[in-house]
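Asks: only geometry, no sequence info:
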């Protein structure tokens, strides 16, 4: 996603008959919020339906892992490409295409005759989803040229993600209990259709002044790397680490990583600009994003199976029980936002990592009869940690980078979040799926791993926000600016 966003003045598309320009801008924000709401709710609503999907489609635990992981995996692979396509071909056009594919994928998921088809259709859904979040952000930036209004608009847009993710488990539990698991996919269809119709009428078309060129080598390598890592993590424990297919996947992942390190620095406009990773705040923020979402993804996956399969909770009750986690996220996100505004990123990240670790470690001694009060406390603490970490991550990622590189850096951070979610589900699920000691005993190790993710967030938050890290980031930012200026001399206007 290029950062070279072309501001939209109150002329052209925005000057068409209809609401006044200021009102029209906020209508565009509402439309963007609808899109991110659909993708946000999809991240959590499906988890509640997993036991029902398993029973109805006779799905194995590894199949459930793929059902959840494939969404984040596809999103991680395509986010940067989708943002680049929007900059080149038009943000409104790609946004509407994303809404169409997302709604169609959701409908197909609800009609899936088997778990293999369901995994495939979730992948289709994710292709559309990859065109929504980064493109919606670009649309908001282009429609709100004033920095203050833009900040408020992005704040509203970002809060919708948290609200819809929090509402997902409760709404999913209600739908699964009253109808069936297929109904959790229905909700995205009318939202997608409504957003498409409104976007056609009110969203102005915009393009980047100079869109990034397509990097087919980088795109292919990142897909091979991400898919092979996730496939190895999910299938390795089941097939055995000496299985020829698993060995081939490990070799493929290594080859893809080496390919990225060798090929991308030689591309004029690489999909992944490795020079960004010379900035400690950027590298730290990406690792923090990966660890935080890995912990959150594993937490939600394990907790759903525990509440419904072990405790015998109905889908609705299971959804209601995680409300403390959602409430903790909302409260902590607000407090963290104030810390970020006061330039206290380190405190927000360190506190968030500590709370994530504490929430997970509270569940290490989990039994089939653990007191409900203990569960709710653990959920609330973990939610506080997740909410505390989210706001400062994006701010830390772009610290010291040139303004014209912020969009690409943000897209890379978003990819890290999605990949983290996929790897968290894969790792946590693999730990409990291939143990002979039963779910409860094997889950203890999984909770330790999730707690370890929180400790990693704590350590990385401290390391990546110190004065040394800021100084290195500033020097790297100046080098990036100088290199960009040098290249622009040979580029046609």
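Replies: Yes, it's here. These numbers were taken from a predicted model, which means no experiment stands behind them.

Asks: From here on, just use CA atoms for contacts and neighbour counts.
Replies: Noted.

Asks: helix, strand or coil for residue 445?
Replies: Assigned with DSSP: H, G, I helix; E, B strand; the rest coil, residue 445 falls in the helix class.

Asks: I figured it hits residue 431, correct?
Replies: Yes: using Cα atoms under 8 Å, residue 445 makes contact with residue 431 at a distance of 7.4 Å.

Asks: So which of the two has more stuff around it?
Replies: residue 431 (20 against 16; other Cα atoms under 10 Å).

Asks: and the nearest residue to that one once chain neighbours are set aside, how far is that from residue 473?
Replies: Spatial nearest neighbour of residue 431, excluding adjacent residues (Cα to Cα, 6 or more residues apart in numbering): residue 446 at 6.2 Å. Distance, residue 446 to residue 473, by Cα to Cα, to the nearest Å: 35 Å.

Asks: same check, this time on residue 159
Replies: Going from residue 159 to residue 473 by Cα to Cα gives 29 Å.

Asks: Those two: who's more crowded?
Replies: Using other Cα under 10 Å, the more surrounded residue of residue 159 and residue 473 is residue 473, with 24 against 18.

Asks: Please give the element, helix or strand, for residue 207.
Replies: Using DSSP states H and E, residue 207 maps to neither a helix nor a strand.

Asks: ok, it - contacts?
Replies: If you count contacts by Cα atoms under 8 Å, 6 or more residues apart in numbering, residue 207 has them with 5-6, 86-91.

Asks: ok, and here's another one to check against it:
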């Protein structure tokens, strides 16, 4: 009986989401007055930085090892710690954006990423750099899904939205590709700390530009009335974190080593638990797929 009520609420909620999205698109069309490139540039700044920091650090590892006396295993975690936290928190960051506002969570992630980049550049010891890289990964996770949600919300028409998402995707791909080149230039001209310091002015510019409602309007909190399912979010973080650890460390530690097997088991258990806890939402996904068809709305 409780599941039936949950499904009924989900259907009603989905209809509200469609109406909210339509009114938001109309409102934002008036706000921007055709200057879509300005919004897209602001949103892509954060995405560009987060993608760039995935590969830019690889060039500086030798210099970091010499300056901070880090061993090979420690250097690997400078790279992997960022990716692990980023992958683990993506789903939770998207859920927070739906409940607290996509712009609010995006700005929080952008600020966290900028501050942690400054900490990376100022790091006096290896453990400080590792902690700052973990914070960077958290900031990137808060930014990325909410930039895409904001783009989807404020760009009217499927044609404009398709172009915007394509540009967003190309921005990330380009940042990943040119990361080693930029890293090499910065390390060659300055030192390894410059690959992190370069994010600070970009982050400040993106923050100042994003704070204006004429740049990024405050998105509606589409699921504000629904509380955050803490158990499901913990299961998602554990499952994604365990899977990321397996994929990152499997070749290094050995696919049959006990840490890899333990994380694989954790991924299966956490994934099954997540599916069980959120089983009502699985039904909602099927219903939402059929909502545009009139016979299924009754």
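Replies: Done, it's in. Keep in mind that this is a model prediction, so the values were computed, not measured.

Asks: picking that back up, in contact with the residue nearest to residue 431 of the first structure, which residues?
Replies: By Cα under 8 Å, 6+ apart, the residues touching residue 446 of the first structure are 428, 431-432.

Asks: Of those, which belong to helices?
Replies: Among those, the ones falling in helices (DSSP state H) are 428, 431-432.

Asks: Now distance to residue 10 of the first structure too, for those residues, in CSV please.
Replies: Below are those laid out as CSV (distance: Cα to Cα, whole Å):
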residue, distance to residue 10 of the first structure
428, 50
431, 55
432, 56
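
Asks: And residue 172 of the second structure, what's its match in the first structure?
Replies: Using TM-score structural alignment, the equivalent of residue 172 of the second structure in the first structure is residue 161.

Asks: State the distance from that match to residue 48 of the first structure.
Replies: Between residue 161 of the first structure and residue 48 of the first structure the distance is 18 Å, computed by Cα to Cα.

Asks: What of residue 23 of the first structure?
Replies: Counting by Cα to Cα, the separation of residue 23 of the first structure from residue 48 of the first structure is 38 Å.

Asks: Comparing the two, which shows the higher neighbour count?
Replies: Between residue 23 of the first structure and residue 48, counting by other Cα under 10 Å, residue 48 is the more crowded of the two (33 against 11).

Asks: Tell me which residues touch the counterpart of residue 135 of the first structure in the second structure, please.
Replies: Alignment note (TM-score structural alignment): residue 135 of the first structure maps to residue 146 of the second structure. By Cα under 8 Å, 6+ apart, the contact set of residue 146 of the second structure is 93-94, 97, 102-103, 105-106.

Asks: top of the contacts of residue 207 of the first structure by neighbour count?
Replies: Highest neighbour count within these, by other Cα under 10 Å: residue 91, with 30 neighbours.

Asks: Now check the second structure for the residue matching that one.
Replies: Aligned by TM-score structural alignment, residue 91 of the first structure pairs with residue 102 of the second structure.

Asks: Distance-wise, check the closest residue to that match other than its chain neighbours relative to residue 100 of the second structure.
Replies: Closest residue in space to residue 102 of the second structure, ignoring its immediate chain neighbours: residue 146 at 5.2 Å, by Cα to Cα, 6+ apart. The spacing between residue 146 of the second structure and residue 100 of the second structure, counted by Cα to Cα, is 11 Å.

Asks: residue boundaries of the helices in the second structure?
Replies: Using DSSP H, helices in the second structure cover 2-32, 36-55, 61-68, 72-100, 102-122, 126-154, 158-189, 194-197, 199-211, 230-253, 258-277, 279-290.

Asks: would you list the ones you listed in a markdown table and tack on distance to residue 222 of the second structure?
Replies: What follows is the helices of the second structure, written out as a markdown table (distance: least, Cα to Cα, whole Å):
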| stretch | distance to residue 222 of the second structure |
| --- | --- |
| helix 2-32 | 7 |
| helix 36-55 | 20 |
| helix 61-68 | 43 |
| helix 72-100 | 5 |
| helix 102-122 | 9 |
| helix 126-154 | 11 |
| helix 158-189 | 19 |
| helix 194-197 | 35 |
| helix 199-211 | 20 |
| helix 230-253 | 18 |
| helix 258-277 | 21 |
| helix 279-290 | 15 |
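
Asks: Among these, which comes closest to residue 219 of the second structure?
Replies: Closest approach to residue 219 of the second structure among the helices of the second structure is made by helix 102-122 (5.9 Å; Cα to Cα).

Asks: At the geometric centre of the first structure, which residue do we find?
Replies: Centroid check for the first structure by Cα atoms, centre = their mean gives residue 418 as the closest residue, at 3.7 Å.

Asks: State whether that one and residue 80 are indeed in contact, as I suppose.
Replies: No: counting by Cα under 8 Å, residue 418 of the first structure stays clear of residue 80, with 11.9 Å between them.
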